[in-house]
Structure formats: C-alpha cells, structure tokens
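Asks: Provided below are the primary sequence and the corresponding predicted coordinates.
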Amino acid sequence: MNWILLIIAGLFEVAFAACLGKAKESTGIITTYWYIGFLICLSISMLLLVKVTQQLPIGTAYAVWTGVGAVGTVLVGIFLFKEPATFWRLFFITTLIISIVGLKVVSH
C-alpha cells in the first residue's frame, strides 16, 4: 500500500508542476486558481510522502517520489505544453524509469 501511496504522491507532484506551468500561461483571476491548485497538490504530495516515509526508507521513497515527478512532468511538458520530444530526452526519461523500477525491486 505504501508504494501505491508513493506513486500517488509523485502524481500530485506532477500536478503541482503542471499548475505552475498553467499559471505562467494564464492571466487575471485564472492565475490565482492555478496557484491555489498548486498549493493543494503540493500539500497532498508532501503529506503522502511524509506518510510513506514512516514505513519505507527515506532515500528510496524520496528518489522514487522525485523520479515519478520528473518523468511525469517531462511527459506533461511534452503533451500539454508542446515541449520537444527529442531522442535524448526520451532516452534519459527511459533510464530514469528503469532506475525507479530498480529501486523498487531491490528495496525490502
């Protein structure tokens, strides 16, 4: 269950990064809504991370949390913000995914 919560925490990290990107593109009151979304997603992500680190090693949990966030944020950047999907970006995101899976496999 802790691993599932950790993945969810990472997805909320992706959401708060996406909110920042959308706030940058917005104007007026809409910007404020995106910043509120950022704060909500940030809070949920951090609370879940705190919860899972009570059972999982901090180094592993933090690495997986940031890895899920990094992979997800790059994918959101590509699909939502039309950032380039170059070979090297995709190559290194793939190696990051392999590393996250590897941490899960070797963790007790």
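Replies: Nice, I can see it.
Asks: Please count neighbours and contacts with C-alpha atoms only from this point.
Replies: Noted.
Asks: Pick out the residue closest to the middle of the protein.
Replies: Against the mean C-alpha coordinate of the chain, by CA atoms, centre = their mean, the closest residue is G69 at 1.9 Å.
Asks: residues contacting that one?
Replies: For G69, the contact set (CA atoms under 8 Å, 6 or more residues apart in numbering) comprises G10, L11, F12, E13, V14.
Asks: for comparison:
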Amino acid sequence: MTWLALIMAGICEVFGVILIKRVTTHKDLKSILMLIISFGLSFTLLSIAMRTIPMGTAYAIWTGIGTVGAALMGMFLYGEPKEWRRILFIGMILCSAIGLKLLS
C-alpha cells in the first residue's frame, strides 16, 4: 500500500508541475487552488510512503516520477523537443527508479 501511495505522490507531483505551467498563463483562483491541492496531496502521500519505505529510496523514486512525468508531459502537451538523447536520459531515470524499487 505504501508503494501505491508513493506512485500516487509522484503522479500528483507531475500534475502540480503541469499546473505551475497553467498558473503562468491563467492566474485565476481555480488554477492556484488546484496547484496547492496537488502539491499538498503529493507531500502528504510521500510522507505516508516514508513510514515504511526508506527516505532516500522514497525521495529518489518520487522525484524520478516527477522528473520523467514532467519531461514527457512537456514533450506531448507543450511541444518540447523529442530528440533521442533526451528520451535516452529519461529512460535512464526510469530504470534507476525501477532499480531502487527492486532493491527495497
């Protein structure tokens, strides 16, 4: 159950990053509240996951999900570059997160 909380925390982190982009263009109360809720939920779920998952592992996987998710969303939603080197390094981050899960 804590691994599910950690994965959900990472997904909320990605959603929060997307909302940061939205707040830069739509400075309305709804966007700001969604941003606060998203990051608040992300931190709450991360703290739940850290009850049983070691801190270093949980934080590395949480930031890895956030990094990979934000980079992919940037490519697909905002037309950021999709060159092979960028995809290679995103894949390396993903492999590192999976490796940490296998060791825990």
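Replies: Happy to help now that I have it. Keep in mind it's a predicted model, so treat the numbers as computed, not measured.
Asks: returning to that earlier point: mind filtering the contacts of G69 of the first structure down to those shared with the second structure?
Replies: When you map the contacts of G69 of the first structure onto the second structure and apply both residues aligned by TM-score structural alignment, their matches' CA atoms under 8 Å, the shared contacts are G10, L11, E13, V14.
Asks: how far away is the second one from V68 of the first structure?
Replies: Using CA to CA, to the nearest Å, one obtains 7 Å as the distance from L11 of the first structure to V68 of the first structure.
Asks: Would you mind finding the match for the residue nearest to the centre of the first structure in the second structure?
Replies: In the second structure, the residue paired with G69 of the first structure according to TM-score structural alignment is G66.
Asks: Need the counterpart of F38 of the first structure in the second structure.
Replies: So F38 of the first structure corresponds to L35, using TM-score structural alignment.
Asks: okay but that match is in contact with V14, surely?
Replies: No: in this structure, L35 of the second structure is not within contact of V14 by CA atoms under 8 Å, at 10.7 Å.
Asks: So between the two, which is more surrounded?
Replies: V14 (26 against 23; other CA atoms under 10 Å).
Asks: Quick check: which element contains the aligned partner of F92 of the first structure in the second structure?
Replies: When the second structure is aligned by TM-score structural alignment, F92 of the first structure is paired with F89. Element membership of F89 of the second structure, judged by DSSP states H and E, is helix 84-103.
Asks: Alright, I will stop here.
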